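Participant: sequence? don't have it. structure:
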C-alpha cells in the first residue's frame, strides 16, 4: 500500500484527537496508512505561507470536527486553504459528544463522517 500524505487539521484544543488518529494509522491492524503532515505547533508570522506549502504537497486533508472547530481560526484557515488549492478535504467527527449541527462556512459542502476505520480508509484509498 502506498502511503498517502495527509494533512490533519484540528483545533489546538483537540490535539489529543489528532494524536489518536496518527496512532490509529500506525496500528498494525489499521486498514489505512498515511504520513501525518499536520502543524503540531504554531509557526512564526509566516505560518500561513509555510502551511499552504505543506497542504499543497498533500494528497488530502482530514479535518477533525468538534465543537471547538467553529472558533479555531487556524483550523478554519487550513480548511479554506486546502479547498482553494484543490486538495480534497474530509471531515471526521471528533466523537459523538462533540458533534455539532452548526458547521462553519469553511466546511459547507465538505462531507463529515463518523470516525471509524472504514470511513477513513475508503476515503484515503480514493485519493
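Facilitator: Yes, it's here. The shown structure was predicted, so the numbers you read here are calculated from the model rather than taken from an experiment. Residues are numbered from 1 along each chain as shown.

Participant: contacts, neighbours, all on C-alpha from now
Facilitator: Fine.

Participant: How about the residue in this protein that sits furthest from its center?
Facilitator: residue 45 (22.1 Å; CA atoms, centre = their mean).

Participant: take the one below as the second:
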C-alpha cells in the first residue's frame, strides 16, 4: 500500500517528544506518512534558548516559516500543554495562516485535561489517541472527543476545512 503523505507541523510541549514519535508511528499503521516540520530542540540549543541567546522574534520567524510549509497543524495535548506559551502562540499563528488545527490527546490520558486557550478558540478537531480518529481528522472530518475517544461537545473552533 502506498502511504498517503501529510505535511504537518506538530505543536507540543518538548517533554512530550516521545508522543510525537508515537503519533507518527500510530498513523503509519493506517498507511499515512507524517512529514513533520516542527522544531525538536536538542539539549545544547535548549540552554541557548533558556539563556535568551536566541531572541523570541527569531524563534517566531522560524516557527512561522516551518508552519507555512505544512498543510495542517497537530497539537499534542498533554497534562502540561496548556501552560506552554509557545504552544498557545503556535496555535494562534496557525490560525492566522489559515491552517486546519487538530488537537490529539496524548496516549494514556484517561481524565479530562486543560486545553490551551487558543486550541479552544481555533481547533478544527480534537480527538483521542486512536488511529481512526486521527486519520479522520487529517482527512478533514471535524470531530470533538474526550481523551478516551468518547464524543465531546464542540468547542468554539475557528478554522474551516476547505
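Facilitator: Right, received. Where do you want to start? Owing to the predicted nature of the structure, the values given are computational and were not obtained by experimental measurement.

Participant: Distance-wise, check the residue farthest from the centre of structure 1 relative to residue 93 of structure 1.
Facilitator: 30 Å (CA to CA, to the nearest Å).

Participant: Helices of structure 1, residue ranges please.
Facilitator: 15-26, 47-56, 73-84, 117-126 (DSSP state H).

Participant: Tell me which of those is the most buried.
Facilitator: A comparison of the helices of structure 1 by mean neighbour count, using mean count of other CA atoms under 10 Å, puts helix 73-84 on top with a mean of 19.

Participant: got the contact list for it?
Facilitator: 9-11, 51-52, 55-56, 61, 63, 69-70, 88-89, 106-107 (CA atoms under 8 Å, 6 or more residues apart in numbering).

Participant: Can I get the helices of structure 1 in JSON lines including distance to residue 38 of structure 1?
Facilitator: Shown next, in JSON lines, are the helices of structure 1 (distance: least, CA to CA, whole Å):
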{"stretch": "helix 15-26", "distance to residue 38 of structure 1": "9"}
{"stretch": "helix 47-56", "distance to residue 38 of structure 1": "8"}
{"stretch": "helix 73-84", "distance to residue 38 of structure 1": "10"}
{"stretch": "helix 117-126", "distance to residue 38 of structure 1": "16"}
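
Participant: now for those helices, which one comes closest to residue 39 of structure 1?
Facilitator: helix 47-56 (7.4 Å; CA to CA).

Participant: Residue 20 of structure 2 -> structure 1?
Facilitator: In structure 1, the residue equivalent to residue 20 of structure 2 is residue 18, according to TM-score structural alignment.

Participant: Isn't that match up against residue 8?
Facilitator: Yes: using CA atoms under 8 Å, residue 18 of structure 1 makes contact with residue 8 at a distance of 7.1 Å.

Participant: Report the distance from stretch 36-56 of structure 2 to the chain centre.
Facilitator: 18 Å (CA atoms, centre = their mean, to the nearest Å).

Participant: In contact with residue 72 of structure 1: list those residues for me.
Facilitator: Contacts of residue 72 of structure 1 by CA under 8 Å, 6+ apart are 11, 12.

Participant: Residue 28 of structure 2 too?
Facilitator: 3, 34.

Participant: repeat for the one 10 residues further on
Facilitator: Residue 38 of structure 2 makes contacts with 8, 9, 10, 11, 63, 66, 67, as judged by CA under 8 Å, 6+ apart.
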